[in-house]
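In: Got a predicted model here, sequence first, then my questions.
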Amino acid sequence: MKETYNLDKLSDRMKLSPVFAFPAAKGNLTLSDIVKPDDTVRFDNDNFIRIVIKKDSVFDLRLKDFYNFSDIASLDRGYILGEVMFSDFHGSKSITLDAISLFFSSALRATFLSLDDGNPHDFPSFPSTNTGEHSFGPFAGFENALLSSGMLKIKVKNNLTAPLNDIKVHVYNSPDHSEVTPEVTIPSLLPGESDSIPVNIAGRIIRNNMLVSVVFTGSPGASNVIVDMDQTVDVSLQGYDLEAVSGRLIVPEQILGSPSGKDTIDLDPGTDIEIESGKILTGSLAFTAISGTPLATTIKITLPETSRSGSPVQENIIIPPLQTVNGSVSLNNTTADFSTDIHKPYNRLPVNYEIKVSSGGNLVNFSSLDEVQLKLSMPDPDIDYLKGYFGQKIEEIEKDTIFTELDDVLKKITGSFHIADPSIKLNYSNSFGIPVGITFEANGKRESTAVNLDLAPFTIDYPAFPVRDITSSFRIDKTNSKLADLVSLPPTEVAFSGSGKLNPSTPPGTRNNYVFGNSRFIASLEIEVPLELWINNLQFADTVDNFLKSDEGDDDSPLKPENMEYFRLKITASNGFPLGASLKVILYDSLAASNLDTINAPDIIKPALVDASGKVTAAVESETIIDFDKDFFSKSEQADKMIFVFTLITSGGGNKNVKFYSDYKLNFRANLLVKPNLIF
């Protein structure tokens, strides 16, 4: 027996293969430990979980955003004054027998002179005698006038003691000798008798000085009468019912029959808008009155279809000659009816007006073409309400596309899931008394699969007068759309468009819309996702660098992956969640594009049992052993990548909806058994 040993021949490397067993993890987890209630996560009274996202003031629209009533009403009229009345005039002339006899023969005149002794005689007859032209005037109240109407009464009275044959009278202006009347004939007159003839002088020019030609066609004489050379024949002129087209005259105060009358203030609220009635809280009717006449003018305007404190709005606008006046009429707390015109029962406010003129006792140069201009407007009224039809205005939501940026994530996911009942709710307060139809279209797309929202057009609730404001909401969910399918796709892009239309099914002429001065549409958005869903073999794969592979220069390490005899993980769980999970770990050689080895751990956690409503009724026990053997660790040296594949499935095989409550529990324990080959 050899009693000596050469220790130099012993290996300087040592190998140990111990077995280690120790608990790796232990826990008791409830869903409320993972998810805490806040503004986004809500727990119902029964602990059912909802995810709620709110966005305030997604819409805040006021009356001015839709309509411009800043200068809603206007009237711009020029009123031609037309003819004016002026005062009557009167003049008379007495022609003595002595003056008449001057146109007799010398012998006949001498006879008449001899009989003027105060005793009765036979009154000699005399032939036709032209006594020439006799001056009348000046008449008061005018210098000249072109008449649109008027009468001139010519009267003759015989104060002689003998009858007179017909008397011919012809009237002229002085000094131009233009004709005022044609020659007229006064029938024969007995002593003391008078007669007159009215002559229409419309269209004639008259002056305040006139000449009257008088021709006596003779006298048959008389017996046993006094012959007095101072006896007279009286001729008189009377102008009456005079209206002037133009001239220089004194215009007494008068209300013009025309253009006084009725007019209309037109409303221009916008295309296809028909306003029937309304009330103004504060505002005014602004006016500008421009005089183009030398007459002092007063325009009295009345709005008969308005009411302020029980009476219609009235105003007297006083305009000095040839001046401009600006002012306003208060419309505070005034109601108005714009529908009284049977031919156009909307957008029209009647105006009664009365125009009064006067020259103030002064002679002025007047023309019937003189004009007074009146401009009315209603600047920026503060409206209480307006009733009518406010058109079918359409506001388009421009076509657009939202890209969800989920492409990279979805490339790593296979399988399917479905959220049972997500919803989008529009909560709003609306004080526009107008129906609004909303059309909204959305189409979600993921690769070759597309889902259309299929939401039918809907109408926003609105107040019905006398109610002025309502609070309501509209909810988009699975009952009226395919929102659940669209969200569960999930889409990588969503194309959308839409429109809002006023009075979508209300034709013009149906004037029962209301808007108010403080009309406002305020809306918030609430997106709600109740945690009720199903998941069917939803796999998520993630590729990472192989962290088991030894780094270069680690040859002296006593623990290398390829020296691992085995690595065993035992997981025991009591799962009260309606969700199960499996795991695959794949060693992958990216250069060869091949899987080198796979560790498959199905049903690490089995989903809990649920009832017909999807609520968990009992937890499910599971035990899983995951073995990482020596072959796996050996091949890990050849793999540069590791792929982890997680698979999720809900209770019932992933074919029915399950619900998540905050009191769901998961109890688990993990034990680790490791046998490494430690080489020193």
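Out: That came through fine. Not measured: the values here are computed from a predicted model.

In: alpha carbons only for contacts and neighbour counts from here, please
Out: Fine.

In: Count the residues that sit near residue 345.
Out: As a burial measure, residue 345 scores 16 neighbours (other CA atoms under 10 Å).

In: ok, now how distant is it from residue 337?
Out: From residue 345 across to residue 337, the span is 9 Å (CA to CA, to the nearest Å).

In: just residue 634 next, same as before
Out: Distance of residue 634 to residue 337, computed by CA to CA: 96 Å.

In: Included below, for side-by-side comparison, is a second structure:
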Amino acid sequence: MLLACSIVLAGCVKEQITNFGGIKLTPTLALPLGKVKVVLENVLNDQDSLLTINPDNSLAIKYRRDSVVFLKFSDLVANIAGNWSAAVVHDEAIGKVTLDPVTQQAGITLGEVMSGFSDASVAATIQMADGGMAPIPPFSGSSTTLSQVPAPASFSEIQIDTMQMVVDITNGFPFDIQNLMIELVDQESGQTIAFPPLAALAGQSSSTTFELTNLVLHNNLAFRIAQIESPGTGLTPVPIDLTDQLQVTLSMQEILVTGGVAVIPPVTTSGETTFDLQTGSDARIEEVTLGNNQALYTITSTLPFPIELQFALPSATIGGTPVQQTLQIPAQGQVSQSLDLSGAVLNLAQDPAQPYNRIPVTFQLMTMPPAGMSAFNANDGITIELEIPQVEITSARGYFGQVEEQIDPDEISFDFDFSFIDESSSPIFFDDATLEFEYENSFGFPFEADIDLTAHGRNGQSAALNAPTITFDYPPVTQAGTAVQGTIVLDDTNSDIVQMLSIYPTKFTYSGSGRLNPQGDQGQVNYVLPDSYLLMSVAFDLPLRLRAQK
């Protein structure tokens, strides 16, 4: 047996230890890391490997336990991404619609012009010469006669934002026309539109183009001659025929409207929006891989005709394929569905203005109007409601923010009661006791922990370990997928382990806190992978070199 090995006691009073029967040593490690239990009597009597002879022939109790902590990605994901969500509500109006061009032709005869002409003598001269030859004197005047314009079949009422009006005239009268002023009359509203002056030689044509803005126009239209002048024919007689016509062609082009009742051509509208990842902290995430996630969306249309909607998440891929969806939305209808995003990789750093936490959304809206007229308004459109209520991740990269978690208080019984030491004896100190934690860490972020460990002795005393903050090394993102190793040693130089053991502890109580990124954003990329882990082993060394208090 090893009882011959000496136990050195430092101090003036030496305590003699002769009875090892029934001694129980129960160091309890509070991270929580599990419980170690050593029965010293068995160690000594059965030559258990826990009893070690040091090079100086002193005795030590050494215990090692591997894998006392095995922290997986799933154990930490709630702390990192437990509050992540994303949602957006986006309104997209159809906006102004460009209608197909409209061309209408109308005419007014010389007899119609003269029947309402303001200069009765000129009108009588021309009317009396009908069917014969006569010179035309110079004249100037207007006519009240309205000439109906055929109703356009493509609209009954339009609210014009802008429109180009092209007016062509062909002068079928036997005299030249100058300073011709034509007025277009909306017979529904009574509104008149004055055209710029025109001129045309006898038998010739001319045209003018002008823009109309902010105008309501109905399809019940007519025109009249508001002003007409002619130099006449001098002494030269010309054939007079009251059925000769002034032809007027109205071409409405580039008709941009904000509403009305009209034949709406198919319209394609493209747009984009973003919805931001809500992290509940200062986290700035650049990329995530989603777990079992569903995006919920509702599309509501106020358009009076069906539409086809294609929307996509251009920064999201599943198996390398961009995420997109095509929907058919009925007239003034609503569609609610879900989009499976399981396994999607989201790049959240594509917006230069905010290269984190941002998910772009693009969409294309294609109207499917009926063949006939439809009432519409530029403010009609769709509302897109898109939500990921709980973001479940399998990996992430970026800055996870400063996250602090509390370790709930707990108690662990300690069966080592130091009964081999008489209660009346002075406290005994284990000068060289150490506690070592060996870890292997593949999580890619800074992490530290403060453990408040207090021992409670058999005489009602208590003593704190007062351990330093424990900081774990981690592999940088350039070494993602690897692990780093480290060792944390607690001894009498960085803790009060000697004083804690001197009260002959029978149990421990503990609490504490842990912090991600304790120094804030240091410009280094945080990351986690599906197989990230923290593996920790513990080694306890209690040399049987004791010091009794004087």
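Out: That came through fine. Please read these numbers as outputs of a predicted model, since none were measured by experiment.

In: now what about the TM-score between them?
Out: Once superposed, the chains reach a TM-score of 0.77 (TM-score structural alignment, normalised by the length of structure 2), with 499 aligned residues with a CA RMSD of 3.9 Å.

In: returning to what we had before: between residue 634 and residue 337 of structure 1, tell me which one has more neighbours.
Out: Counted by other CA under 10 Å, residue 634 of structure 1 and residue 337 do not tie: residue 337 has more neighbours, with 22 against 18.

In: got the contact list for whichever residue in structure 2 pairs up with that one?
Out: Here residue 337 of structure 1 is matched to residue 347 in structure 2, going by TM-score structural alignment. Taking CA atoms under 8 Å, 6 or more residues apart in numbering as the definition of contact, the neighbours of residue 347 of structure 2 are 286, 287, 288, 315, 316, 359.

In: of all those, which two lie farthest apart?
Out: Greatest spacing in those, by CA to CA: 286 and 316 (12.2 Å).

In: neighbour count winner among these two?
Out: With other CA under 10 Å as the criterion, residue 286 of structure 2 and residue 316 differ in neighbour count, and residue 316 comes out ahead with 25 against 22.

In: these two touch, right, residue 635 of structure 1 and residue 597?
Out: Yes - contact between residue 635 of structure 1 and residue 597 holds when scored by CA atoms under 8 Å: they sit 7.2 Å apart.

In: overlap in contacts of those two?
Out: With contacts defined as CA under 8 Å, 6+ apart, the residues shared by residue 635 of structure 1 and residue 597 are residue 587.

In: if we can go back for a sec, just checking, which of the contacts of residue 347 of structure 2 belong to strands?
Out: Counting by DSSP state E, the members of the contacts of residue 347 of structure 2 that fall within strands are 286, 287, 288, 315, 316, 359.

In: Just the element for residue 332 of structure 1, please.
Out: With the criterion set as DSSP states H and E, no secondary-structure element contains residue 332 of structure 1; it sits in neither a helix nor a strand.

In: so how far is residue 668 of structure 1 from it?
Out: Residue 332 of structure 1 sits 78 Å away from residue 668 of structure 1, taking CA to CA as the criterion.

In: just residue 68 of structure 1 next, same as before
Out: Counting by CA to CA, the gap from residue 68 of structure 1 to residue 668 of structure 1 is 69 Å.

In: can you give me the helices in structure 1?
Out: Listed in chain order, the helices of structure 1 (DSSP state H) span 31-34, 63-66, 97-101, 106-115, 407-410, 483-488, 630-635.

In: What is the burial count for the closest residue to residue 452 of structure 1 other than its chain neighbours?
Out: What sits nearest to residue 452 of structure 1 in space, not counting adjacent residues and going by CA to CA, 6 or more residues apart in numbering, is residue 443, at 4.4 Å. Counted by other CA under 10 Å, the residues lying close to residue 443 of structure 1 total 17.

In: Can you tell me how far residue 443 of structure 1 is from residue 485 of structure 1?
Out: Here the criterion is CA to CA. By it, residue 443 of structure 1 lies 11 Å from residue 485 of structure 1.

In: Overlap of the contact sets of these two?
Out: The overlap between the contact sets of residue 443 of structure 1 and residue 485 (CA under 8 Å, 6+ apart) consists of residue 451.

In: circling back: comparing residue 68 and residue 668 of structure 1, which shows the higher neighbour count?
Out: Applying other CA under 10 Å to residue 68 of structure 1 and residue 668 shows that residue 668 carries more neighbours, namely 19 against 13.

In: Would you mind measuring from the more buried one to residue 273 of structure 1?
Out: Distance, residue 668 of structure 1 to residue 273 of structure 1, by CA to CA: 71 Å.

In: Kindly report the same for residue 643 of structure 1.
Out: 67 Å.

In: so what corresponds to residue 447 of structure 2 in structure 1?
Out: Counting by TM-score structural alignment, the partner of residue 447 of structure 2 is residue 436.

In: got a list of what that match touches?
Out: Listed by CA under 8 Å, 6+ apart, the contact partners of residue 436 of structure 1 are 459, 460, 461, 500, 501, 502, 503, 504.

In: go on, residue 149 of structure 2?
Out: In this structure, residue 149 of structure 2 makes contact with 104, 105, 106, 220, 221, 222, 223, judged by CA under 8 Å, 6+ apart.

In: hmm, try it at 10 Å
Out: If a contact means CA atoms under 10 Å, 6 or more residues apart in numbering, then residue 149 of structure 2 has 104-107, 184-185, 219-223, 248-250 as its contacts.

In: Using neighbour counts, trim the residues you listed to the buried set.
Out: Buried members of those, scored by 16 or more other CA atoms under 10 Å, are 106, 107, 184, 185, 219, 220, 221, 222, 223, 248, 249, 250.

In: Fine by me, we can end here.
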